[in-house]
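Visitor: Sequence and predicted model, in that order:
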Amino acid sequence: MNHSTPSSHLIPVTDSIASTGLGKEKGVIVVSEAVCQQIMGRADAFVAVQNVFSAMARHTAYNFPVIREAIGHADALYGFKSGFDRDGMVLGLKSGGYWPGNSEKQLTNHQSTIILFDPDTGKLASLIGGNYLTAIRTAASSAVSINHLARKASKTLGIIGAGHQSGYQLQAALDQRSFEKVVAWNNDASKLTKLAKICEERSLPFESVNRETLCAQSDVIITITSAFEALIKQEWIKPGTHIACMGTDTKGKQEVDARLFSNATVFTDELAQSITIGEAQHAVSAELIQSNDIIPIGDVINSTHPGRTSDKEITLFDGTGVGLQDLAVASAAVELAEVQGQANYFNL
């Protein structure tokens, strides 16, 4: 399985199901969590996410309004993300949420399933395990931002957070630049051992540091936490830094100083989510920036925006996580499972 990032852009993961006819007469396709982990690599996720960001910027792919609610049981948040990609002919939704007590049960706190439908008929087409795919699509999103926005000479990578997704974020980021060192911070430093092991396996120096030191050293910073307060101050960020804010996906969450938005060129996956539930919500509400100051990352991918324009420019990517990302990686997983003979079929 190839986990590296393709050097070219907008390449299909495989031939589309529509062109191959795979699965059309075999019933509903089921791709399990185990199969997704076996067949879906970082390179596949990168291509799928980059393609859908491109389609979103061209307005040929649309996210539908997100539903996210506390269910009043097990402290769980549950919801739906959905959309339609006309270019890829992918229609569906991700159903799932966050169960904070799952770690005590040896389960992932985030649980989800992705459901795809035939856009021509509305019939159920596929059921795909969503936990692993959510992790790699989130990592692919920050990786796309690093690929297009970080300075080519970036040497030190900083990670804020050590939760379930942090390892995926680290691996995907390391594919994008020739980093020479990784520094990290977590509220409980003992949990950084997972990131340290990844760096050891890749022969990269790793150091646990405080947040101010991390910002002083890092050329690229990824925040991947569930914080409701700023963990990074504006004055800590040095010129030329690229920051990928990946943890804020709910009203009230916050990872970085809102004042930072005034000094940065800001990009996002989707504007509507960025200003309402993403990291930009605080800067917009404080009138530090306006919504039209925020640039879709797809515009950079499509070369309709230059992206970074100088080595001293601070760039910030607000990765809110959109349903189309989930549908894109799920569609790619279905194609790969069929091609590799790993798909199961059921008549429902």
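Guide: Yep, it's here.

Visitor: only C-alpha atoms for contact and neighbour calcs from this point on.
Guide: OK.

Visitor: Would it be right to say that T113 lies in a strand?
Guide: Yes - under DSSP: H, G, I helix; E, B strand; the rest coil, T113 sits within a strand.

Visitor: Helices of this structure, residue ranges please.
Guide: 17-20, 33-39, 42-57, 131-149, 166-174, 193-201, 211-217, 260-263, 271-276, 280-285, 297-301, 323-339 (DSSP state H).

Visitor: Put this next to the first one:
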Amino acid sequence: MLVLDEKAMLETVSMKDVMEAMKRAYCLYENKQYEMPLRTQLQDNENTFLLMPSIAHQSFSLKIVSVFPNNRQHPVTQGMVILIDRQTGSAKALLNGTVLTGLRTGAIGGLAVDYLSPADVKTVGLIGTGYQGLYQLLAVCTIRSIDRIYLYNRTSSKYPAFIAALKNRLPSEVEIHIAAQPLDLVQQSDIIITATTSSTPVLPDETNIWNGKLIVGIGSYQPHMREFPDALYKNATCIFVDTPDAIKESGDIRYPMERSWLTELQMIAFSKVVTNKVNHTFQTDCPTIFKSTGMALFDLVVAEMMYERAIAKQTGAYVHL
């Protein structure tokens, strides 16, 4: 079995590679060329364990994830991905699930920006300066010529390390600013990304600030979690979702639907945009909203690509079980 750690994975693929893999995953999803049950969630007080299996191509995969929102010295989201040969049942690879999740979730946000925002956007704001937020910004800066980034985090002590990691991986001309309040961040940004595990909205509940902006929510993955404020929905015509499971899983989808602010017909599968079954035209008179809760198929497709690239580059370490 091939074991791929963080160093091997980052040497094997780029963010652009992962985004191309995610396009293939959306095509598999739209054409129903996969098997994937709803993920299992186990709650341990405020901490969550998730099991995410999937079958596609020549592989089974299982991602085991832990989400510990109070972590300070470790990433909030951690895990591992096991890749198994579909023909023999033998384990092919064990991958660092923390890195894989960061890359593929970043690629999800990057694709949302690619398909749903104008090509000339220059500014992006991020709420939540954790591990997931880093990869969101790296993906956006891969797909757009961003010149200004605005950050907001409730724990200000996280800024220095986060900014240092950003500067190490972005062009020096990209300006990085700390916003005093979320409202300042929204007003300055063309694209707003939320990457938190908050149970209450992290964006300002202001009505007249959202039109002509793309809002990408990647944090809330349980019914009690919310990142979006009530005001965001008031002028929304639809929400793009990476999977209809978000309707059951995320408070950012369930909450407005339970209040009849939006209907299920206004939830548009993003796979239909990627496969050109839905044509999206960016509008300046309403917000464009994308909500992701992720799915195991994404992990499988990215893990397969990393496994194949690692073999070709002769990287990683083999172990016998």
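Guide: Happy to help now that I have it. Only a predicted model underlies this, so the values are computations on that prediction, with no experimental measurement involved.

Visitor: Work out the TM-score between the chains.
Guide: For this chain pair, the superposition-based TM-score is 0.90 by TM-score structural alignment, normalised by the length of the second structure; 315 aligned residues with a CA RMSD of 2.2 Å.

Visitor: picking that back up, let's have the helices of the first structure in TSV, adding distance to R308 of the first structure.
Guide: Below are the helices of the first structure laid out as TSV (distance: least, CA to CA, whole Å):
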stretch	distance to R308 of the first structure
helix 17-20	36
helix 33-39	34
helix 42-57	17
helix 131-149	6
helix 166-174	18
helix 193-201	28
helix 211-217	19
helix 260-263	13
helix 271-276	19
helix 280-285	19
helix 297-301	9
helix 323-339	24
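
Visitor: what's the closest of these to S310 of the first structure?
Guide: helix 131-149 (10.3 Å; CA to CA).

Visitor: equivalent range in the second structure for that closest one?
Guide: Mapping helix 131-149 of the first structure onto the second structure (TM-score structural alignment) gives residues 98-116.

Visitor: Any chance of JSON lines for the helices of the first structure, columns distance to S95 of the first structure and mean neighbour count?
Guide: Shown next, in JSON lines, are the helices of the first structure (distance: least, CA to CA, whole Å; neighbours: other CA atoms under 10 Å):
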{"stretch": "helix 17-20", "distance to S95 of the first structure": "23", "mean neighbour count": "12"}
{"stretch": "helix 33-39", "distance to S95 of the first structure": "15", "mean neighbour count": "16"}
{"stretch": "helix 42-57", "distance to S95 of the first structure": "19", "mean neighbour count": "25"}
{"stretch": "helix 131-149", "distance to S95 of the first structure": "11", "mean neighbour count": "25"}
{"stretch": "helix 166-174", "distance to S95 of the first structure": "21", "mean neighbour count": "23"}
{"stretch": "helix 193-201", "distance to S95 of the first structure": "28", "mean neighbour count": "16"}
{"stretch": "helix 211-217", "distance to S95 of the first structure": "35", "mean neighbour count": "20"}
{"stretch": "helix 260-263", "distance to S95 of the first structure": "32", "mean neighbour count": "19"}
{"stretch": "helix 271-276", "distance to S95 of the first structure": "18", "mean neighbour count": "21"}
{"stretch": "helix 280-285", "distance to S95 of the first structure": "24", "mean neighbour count": "22"}
{"stretch": "helix 297-301", "distance to S95 of the first structure": "25", "mean neighbour count": "23"}
{"stretch": "helix 323-339", "distance to S95 of the first structure": "10", "mean neighbour count": "26"}
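
Visitor: right, so of these, which gets closest to K253 of the first structure?
Guide: helix 280-285 (9.0 Å).

Visitor: And the closest one, how far out from the chain middle?
Guide: Distance, stretch centre to chain centre, for helix 280-285 of the first structure: 20 Å (CA atoms, centre = their mean, to the nearest Å).

Visitor: L262 of the second structure -> the first structure?
Guide: Checking TM-score structural alignment: L262 of the second structure goes with I289.

Visitor: Could you pull up the residues touching its match?
Guide: Residues near I289 of the first structure by CA atoms under 8 Å, 6 or more residues apart in numbering: 261-262, 283.

Visitor: Centre-most residue in the first structure?
Guide: Geometric centre of the first structure, nearest residue: T138, 1.9 Å, by CA atoms, centre = their mean.

Visitor: Hmm, it is touching T320, no?
Guide: No - here T138 of the first structure lies out of contact with T320, judged by CA atoms under 8 Å, at a distance of 9.0 Å.

Visitor: and for the two, which residues touch both?
Guide: Taking CA under 8 Å, 6+ apart as the criterion, T138 of the first structure and T320 both touch M246.

Visitor: Leaving out the residues flanking it, which one is nearest to G319 of the first structure?
Guide: Excluding its sequence neighbours, the residue lying closest to G319 of the first structure (CA to CA, 6 or more residues apart in numbering) is M246, at 4.9 Å.

Visitor: and S190 of the first structure, how many neighbours?
Guide: The number of residues packed near S190 of the first structure is 10, by other CA atoms under 10 Å.

Visitor: before we move on, the earlier item: from the contacts of I289 of the first structure, which single one is nearest S154 of the first structure?
Guide: F261 (21.0 Å).

Visitor: So what does that closest one match up with in the second structure?
Guide: That one, F261 of the first structure, aligns with Y233 by TM-score structural alignment.

Visitor: Now do the same contact list for its match.
Guide: So Y233 of the second structure contacts 256, 261-262 (CA under 8 Å, 6+ apart).

Visitor: Run a quick neighbour tally on the equivalent of K238 of the first structure over in the second structure.
Guide: When the second structure is aligned by TM-score structural alignment, K238 of the first structure is paired with W210. By the criterion of other CA under 10 Å, W210 of the second structure has 25 neighbours.

Visitor: ok, now how distant is W210 of the second structure from D5 of the second structure?
Guide: Distance of W210 of the second structure to D5 of the second structure, computed by CA to CA, to the nearest Å: 40 Å.

Visitor: May I have the distance across stretch 155-173 of the first structure, first residue to last?
Guide: Stretch 155-173 of the first structure: ends 12 Å apart by CA to CA.

Visitor: no, scratch that, I was asking about stretch 201-212 of the second structure
Guide: 20 Å.

Visitor: chain center to that stretch, what's the gap?
Guide: With CA atoms, centre = their mean, you get 21 Å for stretch 201-212 of the second structure.

Visitor: buried stuff in it?
Guide: 201-204, 209-212 (16 or more other CA atoms under 10 Å).

Visitor: Need those in JSON lines (columns: distance to L151 of the second structure).
Guide: Listed next are those as JSON lines, based on distance: CA to CA, whole Å:
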{"residue": "P201", "distance to L151 of the second structure": "16"}
{"residue": "V202", "distance to L151 of the second structure": "13"}
{"residue": "L203", "distance to L151 of the second structure": "12"}
{"residue": "P204", "distance to L151 of the second structure": "14"}
{"residue": "I209", "distance to L151 of the second structure": "18"}
{"residue": "W210", "distance to L151 of the second structure": "18"}
{"residue": "N211", "distance to L151 of the second structure": "20"}
{"residue": "G212", "distance to L151 of the second structure": "20"}
